[in-house]
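Undergrad: sequence first, predicted model second:
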Amino acid sequence: MTASEAVENLPHRAVVERVVDTRLPTRHGTFRAVGYLDRTGTEQVALVHGEITELGTLTRVHSECLTGDVFGSTHCECGDQLDAALDRIVEEGAGVLIYVQGHEGRGIGLLAKLKAMRLQDEGLDTVDANVALGLPIDARDYHSAAGILADLGVRSVRLLSNNPEKANQLTRYGIRISELVPLLVPPNPESLRYLRTKAERMDHLLPHLSGA
């Protein structure tokens, strides 16, 4: 058995350690911020709103995106999706948002993502830009997210996502997907080409682009 297979076979709770649980008021509503360390020593956080249940919990697993989430970049839809997911969870009355650090640039890191963005400005799409840099198209892993859900007592989720691969990975790590809930935000002139590439080359479910 390889080292990666050994990690993959760990009980889900063993891949994360709960460190802190505290109240977090936000402009979207009030959450519990539950902080974890994952098996790599990376700090992770889950925002929990209301009384979540074991089955069918509305859940967003959101990949870290400094440019979109913090700086409001219009190159991607990440910041808009983050806001929309938090609003949807509060409207629902209960749910979880896991903010996954280490997923910057689909797992290639911030500086590599900026290099890929420069290549996109020069004409490559988001897939070919990563390939040109000798990097994976998508290096993200969702084992820690599955471990956090298991620690929170969640066994199945209604997943706020347009990405079937995210659902496949969570299923692989023991979290059942009872529903894939679309999280569609309107494209803008900067993001449209990027989103079309995700739909056409990465199998993201983005039907709202058909008329854009």
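TA: On my side now, so go ahead. Residues are numbered from 1 along each chain as shown.

Undergrad: going forward, measure contacts and count neighbours with C-alpha atoms only.
TA: Will do.

Undergrad: strands of this protein, residue ranges please.
TA: Taking DSSP state E to define them, one finds strands in the chain at 16-25, 30-38, 43-49, 57-63, 95-100, 156-160, 176-181.

Undergrad: which other helices and strands contact the last one?
TA: This means strand 176-181. Using 3 or more Cα pairs under 8 Å, 6 or more residues apart in numbering; DSSP states H and E, the elements in contact with strand 176-181 are strand 156-160, helix 164-172.

Undergrad: same question, the fifth one
TA: Strand 95-100 sits against strand 43-49, strand 57-63, helix 78-92, with contacts defined as 3+ Cα pairs under 8 Å, 6+ apart.

Undergrad: ok, now which ones touch the residue minimising distance to the centre of the chain?
TA: For the chain, H62 is the residue whose C-alpha lies nearest the centre (Cα atoms, centre = their mean; 2.6 Å). Residues in contact with H62, defined by Cα atoms under 8 Å, 6 or more residues apart in numbering, are L82, L97, I98, Y99, V100.

Undergrad: comparison target, given below:
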Amino acid sequence: MSVRTTVTVPMRFPDGFAATARVTTFSGLVDGREHLALAFGPETTTPLVRMHSECLTGDVFGSERCDCGPQLREAVERISVAGGYLLYLRQEGRGIGLYAKLDAYALQEAGLDTYAANRALGRGDDERDYAAAAQMLRVLGVTSLDLLTNNPDKSRQLRSHGIEVRDVVPTGVYASAANVRYLAAKAAQTGHTLSLPIAG
């Protein structure tokens, strides 16, 4: 695989925070999807990396049913200071797709948690695979990194693909009345490192 193109994109978030990204696209990714690598901040030998799975509802529309939008905003600011990459991965709904994610939301409204709703649809708890992310990092020359995440599966998968995760840096916890059950399920069922200030 190889770099397809790199372009500079100035960004401004709704709260006024601004950053400039060097956005790279790729040819030959293992899953055939259009993932992006956004470089921020100074160059460094051990970059801070966030693997952020696309979330249209949270990233674009500000949905409070998840914590994706605030995590994306936090990641851009922290990487802009430390230097590194935001890998924006086209894996909506933990890999099940947008429509299926919204179907799962309907089941959650009927009382199922986020994982039980996926299973009721015949899908896995988390269908994401980070092989393409590891490919992207290798093409960018990254073999060792600090990983910005609360999800232990991300570091496990990267290591299995030969990427050294020197340190795991937790993201903030963005709990609210609208998403606390979702966050509690992630902590209880898949070991996310979340300290929840609101009781589930």
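TA: Thanks, I have the structure now. Treat the numbers as computed from the prediction; the structure is a model and nothing was measured.

Undergrad: care to give me the TM-score?
TA: TM-score for the superposed chains, counting by TM-score structural alignment, normalised by the length of the second structure: 0.92, backed by 193 aligned residues with a Cα RMSD of 1.3 Å.

Undergrad: winner for burial among the helices and strands packed on strand 95-100 of the first structure?
TA: Of all those, strand 57-63 has the most neighbours on average by mean count of other Cα atoms under 10 Å, namely a mean of 24.

Undergrad: that one: average distance to aligned residues in the second structure?
TA: By mean Cα distance after the TM-score superposition for the first structure, the fitted strand 57-63 of the first structure averages 0.5 Å away from its aligned residues in the second structure.

Undergrad: residue range for that strand in the second structure?
TA: Using TM-score structural alignment, strand 57-63 of the first structure corresponds to residues 47-53 of the second structure.

Undergrad: before we move on, what about stretch 165-176 of the first structure?
TA: With TM-score structural alignment as the criterion, stretch 165-176 of the first structure aligns to 153-164.

Undergrad: residues contacting that stretch, please?
TA: Residues contacting stretch 153-164 of the second structure (Cα under 8 Å, 6+ apart): M51, D129, Y130, A131, A134, V142, T143, S144, L145, L147, V165, V168.

Undergrad: again, 10 Å this time
TA: Contact partners of stretch 153-164 of the second structure, identified using Cα atoms under 10 Å, 6 or more residues apart in numbering, comprise 46, 50-51, 126, 128-135, 137-138, 142-149, 165-168, 190-192.

Undergrad: which residue in the second structure aligns with P136 of the first structure?
TA: P136 of the first structure maps onto G124 in the second structure, by TM-score structural alignment.

Undergrad: which residues are in contact with the residue nearest to P47 of the second structure when sequence neighbours are not counted?
TA: Nearest residue to P47 of the second structure, sequence neighbours excluded (Cα to Cα, 6 or more residues apart in numbering): G84, at 4.2 Å. Contacts here follow Cα under 10 Å, 6+ apart; on that basis G84 of the second structure touches 37-50, 76, 78, 142, 145-147.

Undergrad: next one: V3 of the second structure
TA: Taking Cα under 10 Å, 6+ apart, we find V3 of the second structure in contact with T24, T25, F26, S27, G28, M136, V139, L140.

Undergrad: map it onto the first structure.
TA: Per TM-score structural alignment, the equivalent position to V3 of the second structure in the first structure is R18.

Undergrad: okay, the counterpart of V81 of the second structure in the first structure and A132 of the first structure: tell me how far apart.
TA: When the first structure is aligned by TM-score structural alignment, the residue opposite V81 of the second structure is E91. To A132 of the first structure, E91 of the first structure is 42 Å away according to Cα to Cα, to the nearest Å.

Undergrad: again with L66 of the first structure
TA: Taking Cα to Cα, one finds L66 of the first structure at 22 Å from A132 of the first structure.

Undergrad: how about A94 of the first structure?
TA: For A94 of the first structure, the distance to A132 of the first structure - Cα to Cα - is 42 Å.

Undergrad: how far does stretch 81-92 of the second structure stretch from start to finish?
TA: OK, stretch 81-92 of the second structure end separation, Cα to Cα: 27 Å.

Undergrad: do stretch 57-73 of the first structure as well
TA: Note: stretch 57-73 of the first structure ends 30 Å apart using Cα to Cα.

Undergrad: same deal with stretch 44-57 of the first structure?
TA: Length of stretch 44-57 of the first structure, first residue to last, Cα to Cα: 19 Å.

Undergrad: between the helices and strands packed on strand 176-181 of the first structure, which one is closest to A116 of the first structure.
TA: Distance to A116 of the first structure, taken as Cα to Cα, is lowest for helix 164-172 among these, at 21.5 Å.

Undergrad: for the helices and strands packed on strand 176-181 of the first structure, which one sits closest to A6 of the first structure?
TA: The nearest among those, by Cα to Cα, is helix 164-172 at 14.5 Å.

Undergrad: using TSV, please lay out the strands of the first structure together with distance to G107 of the first structure.
TA: Putting the strands of the first structure into TSV (distance: least, Cα to Cα, whole Å) gives the following:
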stretch	distance to G107 of the first structure
strand 16-25	19
strand 30-38	15
strand 43-49	15
strand 57-63	9
strand 95-100	10
strand 156-160	20
strand 176-181	22
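
Undergrad: V76 is in contact with G69 of the second structure, correct?
TA: No - look at G69 of the second structure against V76 with Cα atoms under 10 Å: they stay out of range, at 11.0 Å.

Undergrad: tell me how far D121 of the first structure lies from V131 of the first structure.
TA: Applying Cα to Cα to D121 of the first structure and V131 of the first structure gives a distance of 15 Å.

Undergrad: nothing else from me, thank you.
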